[in-house]
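Chemist: the sequence and its predicted three-dimensional model are supplied below.
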Amino acid sequence: MSQRDRNICRWLEESDSDAEDQRDEPELPNEDCSDVEDVPLDHVIESECQSDSEIDVDELCENNDDGDVPVDDQSSDDDVPLARYRNYFGKNRFRWSSQPPVSRSRTLQHNIIHQPPGLKRNFRDVLNRNTKPSDIWQLFFIDDMLEEIVKYTNEKIIKIRPNYQNQTCVHDLDVMELKALIGMLYYTAIFKENHTHYTCWYSTDGTGREIYRCIMSKNRFEILLNCLRFDDASTRDERRSTDKAAPISQLFGKLIQNCKEVCSIGSYACIDEMLVVFRGRCGFKMYMPKKPNKYGLKIMCMTDARNGYLVDGYIYLGKDSDSQGLPDEYQRLNKPTQSVLRLIASIEGTHRNVTTDNWFTSVELMKILKQKQLTLVGTLKKNKREVPPQFLPSRHRDVGSSIFGFTSDATLVSYVPKQNKSVLVLSSMHHMPTIDPQKQKPEMITFYNSTKGGVDTLDQKCAIYSTSRRTQRWPMAVFYRMLDVSAANSYIISNMNQAQRKVPRLNFMKQLAKELIEPHLRRRVNQFGLQRDLQNAIRRVLKIDEEPRSFSAGSSDKLETRKTCSTCDPKKKRKTFHLCFQCKNPICVECSQKMCISCRDKL
């Protein structure tokens, strides 16, 4: 055999041995790509993860036993195509696979919802052809809540009553008048006059509104707003030692409980904070610079992600208030995680999805929600230790590109909306690297955008028709927001009524306010000593005929007995001459010949 033939045989033997060595290398299955493992140090990229800034990724180590990416000593990760990575590792050695897990079912179990949305069984008979807005509203503000407000308000009225010489405006409050007061506040929301001083409403020069004078007097409205109370003042100091929101926490808790019992939300829930505007003195007032009003009381809310129905919430009272009512094993968790666990108590085990922003989202929360049979979708902060360096902003990544990391339970995507920027979204609901063909974005991004605005929708509804007024008492600020939320939830439920046509929200609010004030108006129209023009105004609002007057048979419009003119100033003491042929009120010669001044002005 020649030297050339011997060289060819030796080359063939070496190539066969290399092929056998490559076939003997074990491959990492997709199911084994989750959680934190003890990985050799040469697989971990040690670098400082900075959020929302450009990060230079360190060099990979030379010795790569798993055969991930062979690199030279002087080549950086930015020069290596990301598609060649088999695994990505975070700072705490949390491993993400570049390949999605194998799906063995068409629809995963955690995406199947068994509880239908809408009114719950005990309240379905409320919606029918004869349902009124006030019937739905009273599902949230039940009579027990109104009676408590009446009870504690009357205690305050009794205390201040000796300070008034005229006792006509400091009489006790009842449920009917309280509903009229709430209806009056809803009218201020409809007319956008909630920030107008109430003295302007009662002007008789044509600039005021007649409906306010019909409901109650100016002095009575002022007294009721000053005297409204929602708890027992004698035990308030004792309860404040454990509950900073003691003046209204009991009433607020009953409203939230009613929201849970009345309606069931859809498949997607949203958790976020709501800021109630308040600039007075309060121990737990918050400053949130990204909010339009910046100062106020923060309420943590969980709503339906589609329509904004409030299903749960609590008033944030400062540090360590998120863990109230949670078991002992949850006391050491992060504060945002405790807040979510406190809000999802009513939907545990329902296979719903919870959408959160980057303040709440974490791998820790995702694992706990999985145990409670819930999924999580939310943006993730870039400084989390589970985020690999390859997912951070980089000038070498193209605009519109995406990187996916998978575990057996969750998926992490890094999307580049613009140069040197990246958005991280964590999801335990999605498990495939699906791209939306229309928007050219990952499906996780489009799903998050469609479900992130549940609390913002509710906040917008409360801002459009707001009953809030300037006040120095923070319980009143919370009470105004409770009225706005109850009206918004009532409108959402009214749209579920198949027996009636959907009406605009403005018409719904008008009908609700009218139904709340109507019983009080029917009682007030016959009140002794009420001015005649005010009685006629109330009758016009109620759409009833004016009270007829009896005259002797055969008598003409001439008066047999002389009386004071009904339209002139009583101090002038002008004697009447005949009756107005239109309103039948006694008038004097100074008014007109056959018609009083008020009737003539109307014409």
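Modeler: Cool, got the structure.
Chemist: CA atoms for contacts and neighbours, from now on please.
Modeler: Noted.
Chemist: so which strand or helix has Asn219?
Modeler: Secondary-structure element containing Asn219, defined by DSSP states H and E: helix 218-227.
Chemist: show me what that helix is packed up against.
Modeler: helix 143-160 (3 or more C-alpha pairs under 8 Å, 6 or more residues apart in numbering; DSSP states H and E).
Chemist: presented hereafter is structure B, for comparison with structure A:
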Amino acid sequence: MPRVQLAIPSQESEDEIGISDEEFEMEAELGLADSEDEETVEEEETHEVRKAKDLNWQKRRTILPVPKWRGALPDPTMVCEPIQYFERLLGRDVFEDVATQTNLYAVQVDPSKPLNVSVDEIQQFFGISLYMSAYGFPYTRMYWATNIRVDKIADVMSLSRWETIKRFLHFADNNKQVAEGQPGFDKLFKVRPLLDCLLKSFRDIPIGEMLCVDEQIVPFKGRSGLKTYNPKKPKRWGYKIFVLADQHGIVHNFEFYTGAVPAVEGVHDIGSSGNIVLRLASVIPP
């Protein structure tokens, strides 16, 4: 029986082990030698090495001016039901696109066996998947088992239909994917439409004063070239996501870790850990 593990599709080798957080550490060499020794060494070193030794760290108490926050959060106009908040993140148009791509993929696999999944079924599939996460059974088929049947799942959709939709579930057309090594290649192409929709919804939420950038690990030990491994973390295997959130845990921006983080356009490259902060903070209004 299949376990409740859904991998993010990737073209990378499934045997690839994720990159640890150590790639995000920034190192600076400290110049600790006395002046006479430094003069002797510098005469023997190349220009590149001398340039690296120009960076010296000093320990001191620095108090920088904190600019006054000029923003203002609007008062809530109404208290919504949970489903209404969910629909603000993922509207019906998103599920319409998912239904279209899922039906397309089923036909691409076998033209003689169309899936004909409806938008309502896609919404039910997502609802069932979320409801499963609240129970946490180790096997998906347990929700339909006679002795421990979960009516709010089993009464909505049959096991056979749920597994069939899961098999063909798609968010993008595979025929439009750029080959690896070509300009425009995206490791997250297969889920990019869903991520873009969530990003837009999160960025539309009014931003408060207290913000923080941190990494979040989504536990996952299945086969995926996108998962990372860090033995120092409570959850060593999983997908790494960098998140900009406020003190209430409301997400305003996020970015999946897929490798080295490029610099923000027009800004000096300060390394992966600094670049990700600047990239996520770019949505903060001045």
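Modeler: Sure, I can see it. Quick caveat, the model's predicted, so the values are computed rather than measured.
Chemist: ok, back up a step: quick one: the very next helix or strand once past the helix holding Asn219 of structure 1 to structure 2 mean distance?
Modeler: Using DSSP H and E, the helix or strand that directly follows helix 218-227 of structure 1 along the chain is helix 236-240. Compared with structure 2 after fitting, helix 236-240 of structure 1 deviates on average by 4.8 Å (mean C-alpha distance after the TM-score superposition for structure 1).
Chemist: which residues touch whichever helix or strand comes after helix 236-240 of structure 1?
Modeler: Note on helix 236-240 of structure 1: by DSSP H and E, the next helix or strand toward the C-terminus is helix 246-262. With contacts defined as C-alpha atoms under 8 Å, 6 or more residues apart in numbering, helix 246-262 of structure 1 is touched by 119-120, 122-123, 139-141, 145, 229-231, 236, 239-240, 310-314, 346, 475, 478-479, 482.
Chemist: out of those, which are inside helices?
Modeler: Here DSSP state H is the test, and these give 145, 236, 239-240, 475, 478-479, 482 as lying in helices.
Chemist: just the buried members of the residues you listed?
Modeler: 145, 475, 478-479, 482 (16 or more other C-alpha atoms under 10 Å).
Chemist: residue in structure 1 matching Leu244 of structure 2?
Modeler: By TM-score structural alignment, Leu244 of structure 2 lines up with Met302 in structure 1.
Chemist: ditto for Pro82 of structure 2
Modeler: Pro82 of structure 2 maps onto Pro133 in structure 1, by TM-score structural alignment.
Chemist: and if you look at Leu159 of structure 2?
Modeler: Aligning on TM-score structural alignment places Leu159 of structure 2 opposite Lys218 in structure 1.
Chemist: next one: Asn174 of structure 2
Modeler: In structure 1, Asn174 of structure 2 lands on Ala233 (TM-score structural alignment).
Chemist: its match: what's it in contact with?
Modeler: Listed by C-alpha under 8 Å, 6+ apart, the contact partners of Ala233 of structure 1 are Tyr152.
Chemist: re the thing from before, tell me if I'm right that the match of Leu244 of structure 2 and Ile271 touch.
Modeler: Yes: when contacts are counted by C-alpha atoms under 8 Å, Met302 of structure 1 is listed as touching Ile271 (4.5 Å).
Chemist: isn't Pro133 of structure 1 right up against Asn507?
Modeler: No: with contact defined as C-alpha under 8 Å, Pro133 of structure 1 does not reach Asn507; the gap is 10.2 Å.
Chemist: those two: who's more crowded?
Modeler: Legend: neighbour count by other C-alpha atoms under 10 Å for Pro133 of structure 1 and Asn507, higher for Pro133 (21 against 11).
Chemist: coming back round to it: chain neighbours aside, what residue packs nearest to the match of Pro82 of structure 2?
Modeler: Distances taken as C-alpha to C-alpha, 6 or more residues apart in numbering place Leu512 nearest to Pro133 of structure 1, at 5.2 Å, with adjacent residues excluded.
Chemist: that neighbour: how many residues sit nearby?
Modeler: The number of residues packed near Leu512 of structure 1 is 23, by other C-alpha under 10 Å.
Chemist: and if you look at Leu108 of structure 1?
Modeler: Neighbour tally, Leu108 of structure 1, other C-alpha under 10 Å: 12.
Chemist: so how far is Thr375 of structure 1 from it?
Modeler: Leu108 of structure 1 is 11 Å from Thr375 of structure 1, where distance means C-alpha to C-alpha, to the nearest Å.
Chemist: what's the answer for Gly208 of structure 1, then?
Modeler: 54 Å.
Chemist: more crowded one of these two?
Modeler: Each of Gly208 of structure 1 and Thr375 has its neighbours counted (other C-alpha under 10 Å); Thr375 has more, 27 against 15.
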